[in-house]
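**Q** sequence first, predicted model second:
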Amino acid sequence: MYQSFYLPTKIISGWGSLQELPGEALKWGGRALVVTDPGIRSAGLLEKVEAVLAAGGVACTVYADVQANPTIQNAEDAAKLARESGAQLLIAVGGGSSIDTAKSAAVLLNNGGSLADYVGFDRFANQPAPVIAIPTTAGTGSEVTLVAVMADPASHRKFTVGSTRMMPKVALLDAELTMGLPAMVTAYTGMDALTHAIESYTSITTQPLTDAVNLSTITSIFEHLPTAALRGDNKQAREAMLYSSCMASMTCNSTFLGLVHAIASPVCAVCGAAHGMACAVLLPAVMDYNLPVAQKKYAKIALAIGAADRSESERDQAEKAIGAVRRLSEEIGIPRRLGQIGVKEEQLDQIAGAAWNYPQALSNCRRAAKADVEALLRAIL
């Protein structure tokens, strides 16, 4: 079985690196559609991006209606506005919701039709319009991934549109843009990044290159997330989390994810919880479920983060890794139970049935039947 690692996205990082945006945008054209959400506008970040673009000679139109769980309609509305304004590229500013919407709209701009026509991988013919991604949260890492996760409110389901051709041309990591992020958003987006790293590290398609990146990322998140969440004005912690988020998602393109993400998608679809929050609540429980087959990897995590020492048994080390994840969640204020984020008992059968069929479940290190998923959900309801 062969392995591959592919990253066509140019990554620009550093404090104040937003100033590089006009030069990168002009490589793809002088007119852009900025895709963002109401929170970015109200926080003043959109105005800052617009000013940098104007100073650099890039004209832009703004689509600022992206929802927390972005929908087919968000992508189609953004594509329509891009077409009407003559945009030659899309600039996503925000979290994964804005970036995924921009990636989806870029597909529609050059291929037409409805986003529902392209569910799955490589379902479109034409190269999408170029996308520059500027993350303002340290969590999803969508700025370097080959997928967009979108919602269909009519069916209460999330779905994936994916292709290496959808990967942004540029990821611009300026931690200054994350400084105003609220503590709880910092907490659950950071736990999303940790979930990416742990699920990628234990995936059935893991490889030595991704193992090295993921173990380093996990260590960095344990070191810096509490500070970023609880003392949000700490520049070092903010930068470290933004890099960690990007690194974790770089590996997911090659390894895919696991059961946390398979369950989180239907959880968000049925109760409207934020993706990162759902992942954060689910992660310790899924780690418990995966322990019989992931013991060796979990033990390595425990040693890397200093939660265990080499004199202990591998099983004890692995259990301490799971305990460390639980303590980290508690320290930064993550709820422990699904009921606290809006999940109801009558929804568990629907969630379990959907999760079992999500593609992320196929790369989980331990196979899970629908009954396994439902039992896991009930244990943390």
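**A** Structure received. None of the values given here were measured: they were computed from a predicted structure.

**Q** can we go C-alpha only for contacts and neighbour counts from here?
**A** Will do.

**Q** how about the strands in the stretch 51-200 of the chain?
**A** Under the criterion DSSP state E, counting those that start in this stretch, strands of the stretch 51-200 of the chain are mapped to 59-63, 89-94, 120-121, 131-135, 147-152, 157-162, 170-173.

**Q** most packed of those?
**A** strand 131-135 (a mean of 30; mean count of other Cα atoms under 10 Å).

**Q** got another, please set it beside the one above:
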Amino acid sequence: MYNQDTFLDAATVESVVAQTVDELTPRNVFHFNSPRQAVVGEGSILTIGKLLRQQRVKHVFAVVDKTVHELGLLSSTLRCLKRANIDCTVFSGVEREPTTEVVEQALAMLTRCDADFVLGFGGGSAMDAAKAVAVMKSCNCSVDELTDPGFEGRRSLGLGAVPTTAGTGSEVTDISVILHIDERRKFVAKLPDLMPDLAIIDPGLMLGLPPLITAATGIDALTHAIESYVSASANPLTRALATSAITGIHNELPTAVGSGGCMPARLGMAVAAYKAGLAFCNAGLGLVHAIAHQVGAQYGIPHGVANGILLPYVMEFNALVCRSQFAAIAQAMGVARESMNEREQCDASIAAVRQLLRDIGLPESLSDYGARLDDFSELANEALQDICVESNPRNVTKADVMQLLERATS
């Protein structure tokens, strides 16, 4: 005899069926996230006091690159904050890429001053550190917890970012990369609340940037644009932003490197880097970054330089499944010709990237930084665990990564 409790009533069945249909119905849906407010243009940093006063900010905790602070680039910001009666505590201990130790030092200072707004000011390192400490202070968590893929903490402090380079895109992303020195590994935290509420992009802050740093950060932005364009998670909006960024970087980067005081070139690069940041934040990256995170930590290679060395080789690898996308990139870079077929346009895009790297004087081999064959097996293992590999358009094996490392070292 059947127990009536084992049978679902009609209303429950109808609800289950409706839920199943609702979950299966949406098609081609994509999400797009961006900072709540962005202010772009020469002198835009001078609006920071007014902007933060409107948000009722009382105390800013500024996380600044050491070199940026020594050069006095923060002075106008401090002046505007003082005029708006906003207190400011400065942490200037960020050098190169943010380490767990530096992040913990910044967190301790933030806890003591009890600021209500965290501002990352400088390159990607300062902004990544600022984003991390803002969430860690809000959630009372550690770096290990923050970088755990299952972390779901929410930020309660305000967060802003002011880039002094045109490249990392950290001012518009929900990502923070932290270096664990003891393990020689980079950990990537991705969380909606790592995205700043406010981004101020002032090309005037970039005028004194040395040529090599301009080149390296610019290639970082180009890598963001190219990888997001071909990403397995790309959508029409991210592709449009990536395409525009590729054109802008190809046109403006040589001038920005060779004539650093050219404001139109600096502005063009700043806007292009912003577009590339929005693109990859929403579409993801790929194998270039997955490998670059590992070799950068292992050999102390600046992130943009590592990306530049690896980019042409990974493009060749991905071309098997991305020929049409790379052909479109050739068109965006202005190197496609009507006489070319799709494959020739694809090859032209890779050749154009290599030529740009040579023109701006970036290294072309990992061997320049002491890369060793004996390290490649472990580096490949780590690259395959990197979050960026998930959106690479072509499936990747350990053997593939090791072969790419060997080619980039020869």
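**A** Arrived safely. Just so you know, these numbers come straight off a predicted model, no measurement behind them.

**Q** nearest to Leu338 of structure 1, of the strands of the stretch 51-200 of structure 1?
**A** strand 157-162 (18.1 Å; Cα to Cα).

**Q** average offset of the closest one relative to structure 2?
**A** Superposing on structure 2 places strand 157-162 of structure 1 at an average distance of 1.3 Å from its equivalents, by mean Cα distance after the TM-score superposition for structure 1.

**Q** whereabouts in structure 2 does that strand align?
**A** Using TM-score structural alignment, strand 157-162 of structure 1 corresponds to residues 185-190 of structure 2.

**Q** again, but for stretch 79-89 of structure 1
**A** Using TM-score structural alignment, stretch 79-89 of structure 1 pairs with 107-117 in structure 2.

**Q** which parts of that stretch are buried?
**A** For stretch 107-117 of structure 2, a neighbour-count test (16 or more other Cα atoms under 10 Å) marks Leu107, Met109, Leu110, Ala115, Asp116, Phe117 as buried.

**Q** what angle do whatever helix or strand Gly277 of structure 2 lives in and strand 158-163 make?
**A** Per DSSP states H and E: Gly277 of structure 2 is located in helix 263-283. Angle, helix 263-283 of structure 2 to strand 158-163, by axes from the mean of the first three to the mean of the last three Cα atoms, to 10 degrees: 130 degrees.

**Q** packing partners for helix 263-283 of structure 2?
**A** On a contact count with 3 or more Cα pairs under 8 Å, 6 or more residues apart in numbering; DSSP states H and E, helix 263-283 of structure 2 meets helix 211-230, helix 236-258.

**Q** adding distance to Pro196 of structure 2 and mean neighbour count, write those helices out as TSV.
**A** Listed next are these as TSV, based on distance: least, Cα to Cα, whole Å; neighbours: other Cα atoms under 10 Å:
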stretch	distance to Pro196 of structure 2	mean neighbour count
helix 211-230	18	28
helix 236-258	19	22
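
**Q** now those helices in CSV, with distance to Asp22 of structure 2?
**A** Output for these, formatted as CSV (distance: least, Cα to Cα, whole Å):
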stretch, distance to Asp22 of structure 2
helix 211-230, 30
helix 236-258, 24
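
**Q** among those helices, which is nearest His293 of structure 2?
**A** Of all these, helix 211-230 sits nearest to His293 of structure 2, with 12.2 Å by Cα to Cα.

**Q** in contact with the residue sitting furthest away from the middle of structure 1, which residues?
**A** Most distant from the centre of structure 1: Ser311, at 36.0 Å, with distances by Cα atoms, centre = their mean. By Cα atoms under 8 Å, 6 or more residues apart in numbering, no residues touch Ser311 of structure 1.

**Q** returning to that earlier point: between the buried residues of stretch 107-117 of structure 2, which is closest to Ser34 of structure 2?
**A** Using Cα to Cα, those come closest to Ser34 of structure 2 at Phe117, 18.6 Å.

**Q** mind checking the longest helix of structure 2?
**A** What stands out as the longest helix in structure 2, according to DSSP state H, is helix 303-332.

**Q** where in structure 1 does that helix fall?
**A** Taking TM-score structural alignment, helix 303-332 of structure 2 hits residues 275-304 over in structure 1.

**Q** check the mean deviation of that stretch from structure 2.
**A** Using mean Cα distance after the TM-score superposition for structure 1, the mean distance for stretch 275-304 of structure 1 is 0.9 Å.

**Q** mind listing what's buried in that stretch?
**A** 275-291, 294-295, 297-304.
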